[in-house]
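*Asks:* dropping the sequence and predicted coords here.
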Amino acid sequence: MKRTVADLLSVLVDRPLREGESEYLVDRAREINYLNSIALHQPFGIVGVSGETGIGKTTVLNFVNPEGVFTVRVNISLRDSMESILYDLLHSLALSLEKVEGVSDLAKEVRKWITDEVSTIKGFSLGVSFGVNASLTHEKSIRPRFNFFEAREKLGELIKQTVQRKEKFLLIIDELDKEKKEDVLRVIDSIKNFIIMENFVVVLSLPFSIYREYAADRLRWNEAGNLENIFTDIVFVEPLKKLEIKELIIKRLGSYIELIEDEVLDVVADFSDGNPRDGLWILTKAIYNNIHKERLSKEDLINSINRTIAEYTGLTLSLTENQKKAIRVLRGSVYSREKIIETLQKEGFKRTTAYSVMDQLLQKRILLAEKEGYRISGKFWYVEI
């Protein structure tokens, strides 16, 4: 049966890589080795992993597996509040430890406690919602509350007993980067005294906003900052380079690479801005837009980009004529701030207007500030504006 571009979809699914899929891994050895070293040699501490959404934090965490260190991985899925984060963490950890010799009994006891605790609160809430009456004010005053203090004590007990049995214990917590920054910091700060113990290391994903604040604290740019009192370190997962994005997609495609023109990979890499998820996303959209074709062309992809950006800018962005002109002039190269102003002035912009347009494009994240300088996002390189 003859292949079509539809066959590409099965290998381009956007999901984290798992241990055992290392052949698809691209340029994450530095972060993985660093975290493995911390787990092996750091006596104790809380270490964060941060980066843009879709950059590959979960993939990095999935490959952290230090030899000789007892490792447990949990995902946080309840995100209503600081309390829900803690009881989700406690329940997930207890469940993971129920089959561990020497810890099993305590783990089962803790999981039953947290289940009963949450059931009582949920059941009470349900009862009130069905039985609203004149006594509601009194009911609210005696409404049971989640025992945050006892929960963190039980968390500490569970960790302590595991350390006693396993000597070195690494707990990897994923999905915290999807929580509110304030809730994450409040939970960690409130439980740190119960989890900072010899031979126990926590590695967790964090919102990018926490990394920015942590970096400022470490460089003493933030006078009131204290995140270094919470985190031993935070590892930043860097965006991939264009060649690495192409390598990632080539590895995913395997023998299906014959179904796309060579130049397609260049356009995908430009569009991605170093984020694998963005590259896979636009390539997948182009495939769906050309689902019956035998081969995907550069023109097919650019048409999909134009359609997508037009749709998204129509919904979320309104660009002035000056902004559109600046995008056309600047895209495709990297500039210093002064070079941008100089370039725009040569194109007829007044100096004050050039500064204003530059700031507007930065605010809209169409103009990106990177280590090398400023550049127009690759998402606008091929757009007809």
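*Replies:* Everything's here; your move. Numbers count the residues shown, from 1 in each chain.
*Asks:* contacts and neighbour counts: CA atoms only from here.
*Replies:* OK.
*Asks:* what helix or strand does the spatially most central residue of the chain sit in?
*Replies:* Of all residues in the chain, the one closest to the mean position by C-alpha atoms, centre = their mean is residue 53, 3.7 Å from it. In the assignment (DSSP states H and E), residue 53 maps to no helix and no strand.
*Asks:* can you tell me how far it is from residue 177?
*Replies:* 8 Å (C-alpha to C-alpha, to the nearest Å).
*Asks:* now do residue 220
*Replies:* Distance from residue 220 to residue 177, by C-alpha to C-alpha: 24 Å.
*Asks:* which one's more surrounded, the two?
*Replies:* The residue with more neighbours, out of residue 220 and residue 177, is residue 177; 24 against 11, by other C-alpha atoms under 10 Å.
*Asks:* residues contacting residue 51?
*Replies:* 57, 207, 208, 211, 236, 237, 238 (C-alpha atoms under 8 Å, 6 or more residues apart in numbering).
*Asks:* which of these has the largest number of neighbours?
*Replies:* Top of the contacts of residue 51 by neighbour count (other C-alpha under 10 Å): residue 57, with 26 neighbours.
*Asks:* my guess is it meets residue 50, correct?
*Replies:* Yes - Residue 57 is within contact range of residue 50, at 6.9 Å (criterion: C-alpha atoms under 8 Å).
*Asks:* take the one below as the second:
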Amino acid sequence: MELGKIIEKIADKPLNSKNKNLLVNREKEFEKINLIISYQPYGIYGICGETGIGKTTVINNIYTDYYSIKISLTQRENQDTILYDILYNIALKTEEDIKISREIKDWILEEVSYIKGFSMGMNFVGNANLATQNQKIPRFNYFKAKEYLNNLTDELVKKYKKVILIIDELDKESKKEVLLVLDNLKLELQKDGIIVMVSLPYSIYREYKYDRMHKNESGNLENVIKDIIYLREFTNSEIKEIIIKRIKDDIQFFDEKVIDLIVDYSDGNPRDAFWIMQKIIFEALSKKINRIEFTFAKNTIKDIVNEYLNEVSLTEKQKLLINEKLYPGIREEIVKNAIDKFKLARSTAYSIFDRLYELGIIIEQNGIYRLSGKYKYLYNK
């Protein structure tokens, strides 16, 4: 097998039941999900994690004996289209079992066709011409859609007693938009017999944790979201296992230290591991290299990282703190060591630290800060 064929094996795509054997150490998360499904009577529950950590993979592999509906949103322009997308997908997947579903599906298709057709007419005729004819742009009938969603969920609960609704791709929206959608659909989705599992942006998890520790404040997230299953970052050994599971038959193409280098770069995120591995392979192919050695891989990563740093234009003083010997540690210890080592003013050192953290060059986990693996070898010989 040639080196380039490995690219297909490390493609960054969600796992499903057919390749579930490639899944690594998500047993605790699945256990939490199954307990919620089994024992909670109702509620909206989030599945949160950094981009690329595997939310869709987890959603793809949720299986239950209860009646379940999995949908992946495609229309996310605004709150109206998200509601229509949710309603249409539920109706589509239940039209053989629930009488009202076909009526809902046909109504949505007619609504969308009319509104889209009108929008196309505007493009052809021109806004000014339409304005002179006193024509108003039609809007989605949001309240009718909510009424239909309420009726449909009632019918589902009546027939199946308990329904698991799993919604993917909502995490692609902003935190504000996601919360607005969920808050406005509380009455339709938060009813006995309906369990909603929805992928959420990582930013919502941070706010949810804060709200749980500060009771009796207005606007708390727990009024919308009952609980959140957090998909933690993988450990280095888990990332290594993820990679080796995919390339176990082709491991001879890599020096063993190359895999460790890729693991460091990933910072616990499989997507980053796959991306940098592909970059290294493509660079090797362009130079007619058939086996990837550590020095070649390290230099490839350094070139990529330097290209990024040129874009953000770090100062020489800022580059001083990209030094692995300062990490890991708490913020105050790292800054103090930087002040002592590089004779920086206290305010300057803190400003540099915060800037590097903002850029993702310094990362934090449980209050401990460390240099991102992407920059670990940048200034090491």
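*Replies:* Structure's in. What do you need? Note that this is a predicted model, so its numbers are computed, not measured.
*Asks:* residue boundaries of the strands in the stretch 1-150 of the second structure?
*Replies:* Assigned by DSSP state E, counting those that start in this stretch, the strands in the stretch 1-150 of the second structure fall at 43-48, 67-72.
*Asks:* so where is the last one in the first structure?
*Replies:* Looking back up the chat, that one is strand 67-72 of the second structure. Using TM-score structural alignment, strand 67-72 of the second structure lines up with residues 70-75 of the first structure.
*Asks:* and the matching stretch against the second structure, how far off on average?
*Replies:* Compared with the second structure after the fit, stretch 70-75 of the first structure shows a mean deviation of 0.7 Å (mean C-alpha distance after the TM-score superposition for the first structure).
*Asks:* how far away from the center of its chain is that stretch?
*Replies:* 18 Å (C-alpha atoms, centre = their mean, to the nearest Å).
*Asks:* go on, stretch 135-144 of the second structure?
*Replies:* 32 Å.
*Asks:* could you do stretch 280-296 of the first structure as well?
*Replies:* 26 Å.
*Asks:* what lies in contact with that stretch?
*Replies:* With C-alpha under 8 Å, 6+ apart, stretch 280-296 of the first structure has contacts from 3-6, 8-9, 12-14, 249, 258-261, 264, 268, 271, 300-301, 304-305.
*Asks:* try stretch 249-267 of the second structure
*Replies:* Under C-alpha under 8 Å, 6+ apart, the answer for stretch 249-267 of the second structure is 1, 3, 6, 233, 236, 239-240, 243-244, 272-273, 276-277, 290-294, 297-298, 372-376.
*Asks:* for PyMOL, write the select line for the buried members of these.
*Replies:* Entered in PyMOL, the line below selects the buried ones among the contacts of stretch 249-267 of the second structure, by 16 or more other C-alpha atoms under 10 Å:
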select buried, resi 3+6+233+236+239+240+243+272+273+276+277+291+292+293+294+297+298+372+373+374+375+376
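*Asks:* one step back: and the contacts of residue 51 of the first structure, which is closest to residue 154 of the first structure?
*Replies:* Taking C-alpha to C-alpha as the measure, residue 154 of the first structure lies nearest residue 207 of these, at 26.2 Å.
*Asks:* without its sequence neighbours, what residue ends up closest to the closest one?
*Replies:* Leaving aside its sequence neighbours, residue 207 of the first structure sits nearest to residue 177 (C-alpha to C-alpha, 6 or more residues apart in numbering; 4.0 Å).
*Asks:* the one you found matches what in the second structure?
*Replies:* So, by TM-score structural alignment, residue 177 of the first structure is matched to residue 171.
*Asks:* tell me who's in contact with the closest residue to residue 245 of the second structure other than its chain neighbours.
*Replies:* Using C-alpha to C-alpha, 6+ apart and skipping residues adjacent in sequence, the residue nearest residue 245 of the second structure is residue 22, 6.2 Å away. Applying C-alpha under 8 Å, 6+ apart, we find residue 22 of the second structure in contact with 15, 242, 245, 246.
*Asks:* how close does the most far-flung residue of the first structure relative to its centre get to residue 122 of the first structure?
*Replies:* Going by C-alpha atoms, centre = their mean, the residue of the first structure most distant from its centre is residue 134, 46.7 Å out. According to C-alpha to C-alpha, residue 134 of the first structure stands 21 Å off from residue 122 of the first structure.
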